[in-house]
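Enquirer: Give me coordinates for this.
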Amino acid sequence: MTTVLCYGDSNTYGYSPENGMRYPRNIRYPGRLQELLGDEYSVIEEGCNGRTTIHEDPLDGWKNGLDYLKPCLNSHKPVDIVIMMLGSNDLKTTFRLTAREIADGAATLVDVIREFTAEKQGFIPKIILVSPPELGEDLQTSPFYGDFDEKSLEESKKFPKYYKAVAEKYDCIFFDAAEYIYPSDEDSLHLTPEGHRVLAEKLAEVVKNIK
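Expert: As a prediction, the model looks like this:
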């Protein structure tokens, strides 16, 4: 069986922009991905609301994606494929980071995945590095406006350029989510059920082509 680890933030967790609750598993993209891939695959959901790449949130310091990465990989080993979609929360005004700096954070995580799995399970999984979707143009009407602002929106549009460079450097499979999905009108951050469906379908195509 092929183990696929989905490591991400609230859009991997399945946060619903309509009510702030969690979508059912058959709506969330990892759950849909499991259905599309079938019984020969085991898709593991590791999404956390507010998770960053490597940066400490002053209010929720435990949401740093770096701190949890090694325990997560060790718990689920052997891991054959890692789908990582992180970076959106690094756009918060708290951090005031550029897209390049955020991609550098993603690169640190990729490096940890490669080194840690080589040591602990004897091989490096295939890594699908997902450049997160852009923030929505109606961000000013979002309940999260203030946590994110116009600068956040501007930097989110630069993700593909820098994430692609990281993918090329570390021999990852690059996936530009912004080509296929866009956040909801409700909050300009989180995916609709349709967004989860499309993301799962496109990622399933990528996973099935991994040799």
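Enquirer: Going by C-alpha atoms from here, please, whenever you check contacts or count neighbours.
Expert: Will do.
Enquirer: Next, the contact list for the nearest residue to residue 157 once chain neighbours are set aside, please.
Expert: Spatial nearest neighbour of residue 157, chain neighbours left out: residue 134 (5.5 Å); criterion: CA to CA, 6 or more residues apart in numbering. Going by CA atoms under 8 Å, 6 or more residues apart in numbering, residue 134 touches 153, 156-157, 178, 182-183.
Enquirer: Not counting residues beside it along the chain, what's closest to residue 18?
Expert: Closest to residue 18 by CA to CA, 6+ apart is residue 186, at 6.6 Å.
Enquirer: Double-check that that neighbour belongs to a strand.
Expert: No. Going by DSSP: H, G, I helix; E, B strand; the rest coil, the assignment for residue 186 is coil, not a strand.
Enquirer: Next, the contact list for it, please.
Expert: 17-18, 142.
Enquirer: Please report the distance of it from residue 142.
Expert: Remark: distance between residue 186 and residue 142 (CA to CA, to the nearest Å) = 7 Å.
Enquirer: before we go on, could you also do this sequence so I can check it against the first one:
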Amino acid sequence: MKTILAYGDSLTYGADPGTLARHPHEDRWPTALEAGLAGAARVIAEGLGGRTTAFDDFATAADRNGARVLPTLLASHSPLDLVILFLGTNDLKSYINGSAFGAAMGIKRLVEIVRTFPYGVGAGVPAIIIVAPPLTVPTDHADLGPMFAARAEEARLFSRYYSRIAAELGCGFFDAATVATASPLDGVHLDAGNTRAVGQGLVPVVKSILGL
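Expert: Coordinates of the predicted model:
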């Protein structure tokens, strides 16, 4: 059986746009992906709300810098066959990074970390899929509107930059915006159906990468 690490933010955690509580386990995209692989792989969900690709955010008690945390997770979950990198939305916050291009550079750093980590005996370097986040949408949410909906034009650039990075580095690529739309309740998070759609959409990409 193959082992997959799903590395992401609140979209991987499964934050409900209405309450910001967590979707039930069966409605999170890593669960939907595992179900679609029908026993050929297990998917480890590592999602943290607010996580960035490679930038600090000191407005929280948890470490949100994806580049700093990733090596520890590679060690604790090794051996891995595949790492799915699904980050970038939080990079759009103006006080963190503010651009899709900056996020793409952060993703590039994460790929480097995955490929250069000193894996233990019997553990090879895992394959990588880069996922471009869904677009943000207009919302009246007092906090998340200014954070994300106002950055809608930048969000449209994720697919362009991420697909180029994936091609240059020989990674798989999937554009979550092709299957999922954020909820207008907060402009950024996904309802249960759209969250499941990300996992279902990834199934053929993962099968192709892993030869399943």
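Enquirer: overall similarity of the pair, as a TM-score.
Expert: TM-score for the superposed chains, counting by TM-score structural alignment, normalised by the length of structure 1: 0.93, backed by 208 aligned residues with a CA RMSD of 1.6 Å.
Enquirer: mapped onto structure 2, which of the contacts of residue 134 of structure 1 hold?
Expert: Here is what carries over to structure 2 from the contacts of residue 134 of structure 1, by both residues aligned by TM-score structural alignment, their matches' CA atoms under 8 Å: 153, 156-157, 178, 182-183.
Enquirer: Now distance to residue 97 of structure 1 and neighbour count too, for the residues you listed, in TSV please.
Expert: Shown next, in TSV, are those (distance: CA to CA, whole Å; neighbours: other CA atoms under 10 Å):
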residue	distance to residue 97 of structure 1	neighbour count
153	12	20
156	10	24
157	13	16
178	19	19
182	21	20
183	21	20
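Enquirer: Out of those residues, which is nearest to residue 4 of structure 1?
Expert: The shortest approach to residue 4 of structure 1 among these belongs to residue 178, at 21.7 Å (CA to CA).
Enquirer: And the closest one, what's its match in structure 2?
Expert: In structure 2, the residue matched to residue 178 of structure 1 (TM-score structural alignment) is residue 177.
Enquirer: Specify the local secondary structure of the closest residue to that match other than its chain neighbours.
Expert: Closest residue to residue 177 of structure 2 apart from its sequence neighbours, by CA to CA, 6+ apart: residue 134 at 4.0 Å. At residue 134 of structure 2 the chain is in coil, as set by three-state DSSP.
Enquirer: Let me know whether residue 134 of structure 2 touches residue 176 as I believe.
Expert: Yes. With contact defined as CA atoms under 8 Å, residue 134 of structure 2 reaches residue 176; the gap is 5.2 Å.
Enquirer: Would you mind listing the outside residues contacting stretch 199-209 of structure 1?
Expert: 29-30, 32-33, 36-37, 177, 180-181.
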